[in-house]
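Chemist: I'll drop the sequence and a predicted model, then ask my questions.
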Amino acid sequence: MASVARVLIDTPLPQLDRLFDYAIPLALADQVVPGVRVTAPLRAEGRLADGLVVEVGDTSDFDGALTPLESVVSAARVLAPEVWALARRIADRQAGSANDVLRLAIPRRSVAVERKWLAQGAPREVPRAAHPVAGYEGGVIESAVDDGGRVALRSLPGVVELADGSWVGRWAVTLAQAAVRAVIDGRTAILAVPDYRDQEQLEAVLSTMVPAGTVASLDARRTNAQRYAAFLSCLAHPDDSGHTPRIIVGNRSVVYAPAAELGLIALYDDGDPLFAEPLAPYAHARDVALVRQQQQGGALIFAGHTRSVEVQRLVELGYLHDVAPVPLVTPKVVPTAAQQQRQAGDGGRVPSAAFRTATEALQAGPVLVQVGRPGYVSLLACRRCGQAARCTSCAGPLQLSSARSVPSCAWCGRIAGDWACSECNNTSYRMVTRGSGRTAEELGRAFPGTRVIVSDGDRPLTHAPGEPHTLVVATRGAEPIAAGGYAAVILLDGEWMLQRESLHVGDDCLRWWSNAAALAAPGAPTVLVGVGGPLAQALTLWQQHSYAAAQLVDRRALGFPPALRVASVTGKPAAVQAALDALGDVPVRDVLGPAALPAEGPRALDDDFVRAIVRFDYAHGDAVAAALRGAIVRQATGGRRPPAGRKRGRPAPTLRIKLDDPEIL
């Protein structure tokens, strides 16, 4: 019988990110098994701490007497071995702590839910019949699932009707069919999507293919009790020695879901910024999926109407296999020059060719108009000199929430009824950028007798009626699915969208436009307004992967990700310099900075914070992460010992390390 437990203590302190050996009391010998929650004494802190048992054994490397565990919290083995291996690897890769990863992987405990699960056992119902993956020749997707292949999948555009009368994107059917094949083979499938809209489509398809108990939904919209119940359903029950395959669906954190027998892990639209984790250790879901597939095997699929530059790099390296539909399905995309004559009735935003297309299409079905901004008017400027209208309190941009409202600050919300231009003292303003509300108002006047529907962050819609004389105005990413597909899609604000300063601006715009065009009915036109060049060509020819390949060539020449990896080091000047010094002999390409952080936004960092950027090759990633991680630990433990009887008084850590930081680009 094992007498030693190796425990990961639940603590935010980076210096405690390791396993501690504890003695197993005889009274707990049968209860202490890998994966259970325990409480354990921390002698240095003089308190009890929560922890997770990672391993049990008979020996310890510690020479002294081991402190015994205090208690076992529950019999549920919430830390699966494969999740621990993944958490440890991701933490080491990202210069973070395993606890930070496990907080994303394991929901907070719900006692009532856990007791119910322990009492009822795990369901064993699984689907009985596989569905062939339609639209791809030669069974290439089926072969990848069966043999553990790695695929960059060009998703089929369009929408399809399910047996219950609902409509979903064709991409959702493809991923669901691949997942069902894995489950029938006795293995678990993990499907990760950017947000709830995509998740609802996947769940709708799966509900027509598999028994209800086969699908587990892990997403942030659910209550903690619901998430914990779904999480427990993915685990092996203490009374059940077998493995019940599942289809696990969720957002970015679902890539950490327990799956002892992993058959498939798939990401849809991996270029979406929602896959970037904003919490430490800041690991992108795409990177987590790549690491997990390396550890556990199984198939790996990156699907989407566009292809991220990161995935294109892996395709060119031969790590991923490029798979396209056969025959190739391409929506009808028509680019329209910005200098074309505009229609007066719509505020001058829609060129005459796009206006005619929308007018004709409204007779046959709904028309989608994609805009770049939510709200009414998102940016104002002085009518006389053109200076941007700014808040006198925080310098944030002024906006209008409705036609009769007074300007207010987009950052602090302060009303600016007495605004005057700081340059010329003029008190009148003009609209610079129109949001979804203003656009709907203008198009309602331009198309009298047409029903106008708005879908944005304040009024999100997942589905729209497929009736003629219906105009849907939606912000990028909030486009609802119309029954039968849209009779036409109009893409506005392209010029404005491309003005954003970001390395990924072209990738993002192409993804937004492609996802909207994919909602059109077969043969229906998509009109791209005011954009030309390589982006318009890639969308028109439906060759988004070619644009990603061209971007990769440019980034290799410039030394930008994903050709290289980068790490941002942010904090007080002394702390940043200490972290850079810790790199020592680690081979890096170069170090940019340190430089002062720009004071932008309502929550800008202190003026004395600086940031340095380290660029390095993939082969040296582990060495860079280990060196920077050591700097974090040294800063956390660098305070002087306090006098006897006084509490430890270390300054709050200021150092923040982010590997593959998307914000700096």
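Modeler: Sure thing, it's come through.

Chemist: make it CA atoms for all contacts and neighbour counts henceforth
Modeler: Fine.

Chemist: end to end on stretch 245-263, go ahead and measure it.
Modeler: End-to-end distance for stretch 245-263: 9 Å, by CA to CA, to the nearest Å.

Chemist: how far does that stretch sit from the chain's center?
Modeler: From the chain centre to the centre of stretch 245-263 is a distance of 15 Å (CA atoms, centre = their mean, to the nearest Å).

Chemist: in that stretch, which residues are buried?
Modeler: 245-263 (16 or more other CA atoms under 10 Å).

Chemist: so which of those belong to helices?
Modeler: Among the buried residues of stretch 245-263, DSSP state H puts none in helices.

Chemist: against residue 193, how distant is the spatially most central residue of the chain?
Modeler: For the chain, the residue sitting closest to the mean C-alpha position, by CA atoms, centre = their mean, is residue 275 at 1.5 Å. For residue 275, the distance to residue 193 equals 8 Å [CA to CA].

Chemist: also residue 286?
Modeler: 11 Å.

Chemist: which residues are common contacts for the two?
Modeler: Residues within reach of residue 286 and of residue 193 at once, by CA atoms under 8 Å, 6 or more residues apart in numbering, are 267, 270.

Chemist: neighbour count: the two, which is higher?
Modeler: residue 193 (28 against 22; other CA atoms under 10 Å).

Chemist: now do the contacts for the more buried one.
Modeler: Contact analysis of residue 193 by CA under 8 Å, 6+ apart lists 199, 249-252, 267-270.

Chemist: follow-up on the earlier one: what's the overlap in contacts for residue 275 and residue 193?
Modeler: Counting by CA under 8 Å, 6+ apart, the common neighbours of residue 275 and residue 193 are 251-252.

Chemist: can you tell me the closest non-neighbouring residue to residue 99?
Modeler: residue 10 (6.4 Å; CA to CA, 6 or more residues apart in numbering).

Chemist: ditto for residue 234
Modeler: Spatial nearest neighbour of residue 234, excluding adjacent residues (CA to CA, 6+ apart): residue 258 at 6.1 Å.

Chemist: ok, now how distant is the one you found from residue 456?
Modeler: From residue 258 over to residue 456 (counting by CA to CA), the distance is 34 Å.

Chemist: this is the comparison structure:
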Amino acid sequence: MTESRRIARVLLDSPLPQLDRLFDYALPTELGEVPLGVRVRVPLRTAGRVVDGYVIELDTEDDADRPLSEADSVVSTVPVLPSRLYRLARRAADRAAGSASDVLRLVIPKRQVRVEKAWTADAPVPVPTDAQQAAAARVIDEYDGLTAVLDESGRAAVEAVPVSREGVQGWAALLAAAAVHTLAAGRSSVLVVPDHRDLDRLLAALEVLAPAEAVVRHDSRLTNPDRYRSFLRTLEDAPCIVVGNRSAVYAPVQAGLVAVWDDGDPLLGEPLAPYINARDAALLRQEQEDSALVYAGHTRTTDVERLVAHGYLHDVRATRRVLPRVVLSTPQEMDAPTAQRMPSSAFLSARNAAADGPVLVQVSRPGFSPSLVCADCRAPARCAHCGGPLGATHRGAVPVCAWCGRGARAWACPACSSTKLRLASSGSERTADELGKAFPGIRVIVADSAHPVEHVADKPSLIVATRGAEPLAEGGYRAVVLLDGPRMLQAPDLRIGEACLRWWSNAAALAAPGAPIHLVGVDGGIARALATWNHSGFARAELAERAPLHMPPAARVALVEGTVAAVARGLASLHDLALPPDAVLGPVPIESDDYPPRVRALVRFDYGAGQRVASTLRAAVVAEAVSARRGKGKSTRSALSVRLDILDPEL
């Protein structure tokens, strides 16, 4: 009689693409009972070492003669990888032509033995009080149809009301109320925000609306023990509210709601392989778990608008819309070359408002003057050593190169031989210097990456802030002035219009009710979209312009990069997929010192072909990795790499 044996199918914790599959290992009897999802140590014969992995499947087989390596040890009996998390990671990795282990590395923290030993999976079930449920219901009732979306596991794009209540921003109250509503039904929620500032504002809203024991943080600011403790809490059956940054979208709870705030923020895009945006991961998760899905924002991205146009998302708006009071200053009004960088209407509005409370002035860049130009011919001032841009830290300072840090004491323009320099643009510090002279007696506060400010008091003041660094003001800003709009729009970015509208709208949402918001020097469709608060209309227009060009999100785009031969083989593997003749752009050489030289190409394809394109390109990456392993390539850098869903494709 053939003897049976236990086997485990293990996913190795390795970034190598050729190891992104399940490996069979025999389980010796001395290991005892091995649960699914636990960490194990297994031998990797090809490398001659022992590696970490996760038990994905357990089975028995009668073919004891099949040569199998035995699992070395069980690291921990805690099942840190539930089956639902593995399915989500596998699905996300396959869509992005990446490795499941790369996705899992984002969500499963390193083991903390003391925390694990103290952990018991018996957390009480948190229940919101009647007062908390009533407060949440009042917020949700402000949005037409949102209750049905939450109760029926629907999908919605929600335009958040740009107001604040008792120091809590409207969007934060919206997400907190939706989570409390879901918690009252006995289900967990996952709330994803771009950065720590948004996280703090959402936690402040949850302090008011949700029971404290239900809130679980998931962000990089936690210590390793606290992060592991929070992760273990998400493995428990008791429902909770997970709040965190982009990787929180993979939290291993059985979610009843997944909500993403401000999905256009680039911080929601994972900068490491497989480069999955939290917006896309939330879509995959909702599809898998049948949870409610909410994209909330003051603006509407073209990605979300495409889903609304297809009927995949419901368009949810406030029952009573609150529109900011936007005042437009056209480019024709901007001909005063003075320290007064704002037109008279905005200047008078700011001066009157500053007598009563804080006034926000948004600028595009930090620092004093980020760039200098020749005073005579306006040619950009460049470093004579490396060609980098010259800038000044303060008025009258020696110009310094932003690249190599050298001072340019004896600079001369190579175009006209002039030795005179002129400030080409004003950063936050120079703007504060100018406004301090124009508003004597008013305190001026700089808020940027070098001077972070979270809150300002309800006192007369001018707050000069870079985009995204605007602090909260008690009672809201009495006026908001949006400077440098034309300069922001000049950035060579496919989505710069979306980005600018998002920056301006988020700043406008910090204003007090009825306070004027001045957009300086901008006209056209984007100015009308802000003035009428018609963000969905602007997104539809942007989407219509990109569709004939097959640019995202009208089509998906893959970036293929590597050696000349590897890229050629990768692109050749796509020939059988019958893509359009103009699907491939490039390849073009990459300017670098790498040898052999590297090139990159873009592949544009419809969403229906996404699975076939991703699997084909992934197979090409694995083939190149295996070839290099066999000695055909000695470079430490991969011969071929693939990145899908490029938001701003550029060759």
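Modeler: Nice, thanks for sending it over. Remember, predicted model here, so these are calculated numbers, not experimental data.

Chemist: what about the alignment partner in structure 1 of residue 350 of structure 2, which SS state?
Modeler: When structure 1 is aligned by TM-score structural alignment, residue 350 of structure 2 is paired with residue 358. Secondary structure state of residue 358 of structure 1, per DSSP: H, G, I helix; E, B strand; the rest coil, is helix.

Chemist: my guess is residue 5 of structure 2 contacts residue 29, does it?
Modeler: No - shown here, residue 5 of structure 2 and residue 29 do not form a contact pair, counting by CA atoms under 8 Å, at 9.2 Å.

Chemist: which of the two has more residues huddled nearby?
Modeler: Taking other CA under 10 Å, residue 5 of structure 2 and residue 29 do not tie; residue 5 has more neighbours (15 against 9).

Chemist: now for the residue mapped onto residue 317 of structure 2 from structure 1, how many residues are close by?
Modeler: Aligning on TM-score structural alignment places residue 317 of structure 2 opposite residue 324 in structure 1. Residues within reach of residue 324 of structure 1, counting by other CA under 10 Å, total 17.

Chemist: hmm, who's touching stretch 16-27 of structure 1?
Modeler: With CA under 8 Å, 6+ apart, stretch 16-27 of structure 1 has contacts from 2-9, 32, 40, 54, 60, 62, 66-69, 97-99.

Chemist: which of the residues you listed fall in helices?
Modeler: 98-99.

Chemist: buried among the contacts of stretch 16-27 of structure 1? Need that as a selection in PyMOL.
Modeler: Here is the PyMOL command that picks out the buried ones among the contacts of stretch 16-27 of structure 1, judged by 16+ other CA under 10 Å:
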select buried, resi 2+3+4+5+6+7+8+9+32+40+54+60+67+68+69+97+98+99
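
Chemist: who touches the residue nearest to residue 507 of structure 1 when sequence neighbours are not counted in this structure?
Modeler: Of all residues not flanking residue 507 of structure 1 in the chain, residue 308 sits nearest, at 7.1 Å (CA to CA, 6+ apart). Taking CA under 8 Å, 6+ apart, we find residue 308 of structure 1 in contact with 270-271, 507, 548.

Chemist: one more pass at 7 Å, please.
Modeler: Counting by CA atoms under 7 Å, 6 or more residues apart in numbering, residue 308 of structure 1 touches 270-271, 548.

Chemist: trace it over to structure 2, please.
Modeler: Here residue 308 of structure 1 is matched to residue 301 in structure 2, going by TM-score structural alignment.

Chemist: for structure 1, what's the longest strand?
Modeler: Counting by DSSP state E, the longest strand found in structure 1 is strand 47-57.

Chemist: in structure 2, which residues correspond to that one?
Modeler: Using TM-score structural alignment, strand 47-57 of structure 1 lines up with residues 49-59 of structure 2.

Chemist: ok, now stretch 529-545 of structure 1?
Modeler: Counting by TM-score structural alignment, stretch 529-545 of structure 1 corresponds to 520-536 in structure 2.

Chemist: now which residue in structure 1 aligns to residue 286 of structure 2?
Modeler: Checking TM-score structural alignment: residue 286 of structure 2 goes with residue 293.

Chemist: how far away is residue 327 of structure 2 from residue 275 of structure 2?
Modeler: 39 Å.

Chemist: so how much does the helix or strand containing residue 90 of structure 1 differ from structure 2 once superposed?
Modeler: Per DSSP states H and E: residue 90 of structure 1 is located in helix 81-93. For helix 81-93 of structure 1, the mean distance to aligned residues of structure 2 following superposition is 0.8 Å (mean CA distance after the TM-score superposition for structure 1).

Chemist: packing partners of that helix?
Modeler: The contact analysis (3 or more CA pairs under 7 Å, 6 or more residues apart in numbering; DSSP states H and E) places helix 81-93 of structure 1 against helix 98-105, helix 621-636.

Chemist: how about these in JSON lines, adding distance to residue 483 of structure 1?
Modeler: JSON lines is the format used below for the helices and strands packed on helix 81-93 of structure 1 (distance: least, CA to CA, whole Å):
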{"stretch": "helix 98-105", "distance to residue 483 of structure 1": "36"}
{"stretch": "helix 621-636", "distance to residue 483 of structure 1": "48"}
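
Chemist: looking at those helices, which is closest to residue 522 of structure 1?
Modeler: helix 98-105 (40.6 Å; CA to CA).

Chemist: and the longest strand of structure 1, which residues are buried?
Modeler: By neighbour count with 16+ other CA under 10 Å, strand 47-57 of structure 1 contains the buried residues 50-56.

Chemist: can you list contacts of it?
Modeler: Looking at strand 47-57 of structure 1 with CA under 7 Å, 6+ apart, the contacting residues turn out to be 2-10, 33-42.

Chemist: one more pass at 8 Å, please.
Modeler: Here strand 47-57 of structure 1 makes contact (CA under 8 Å, 6+ apart) with 2-10, 19, 32-42, 70, 79, 81, 84.
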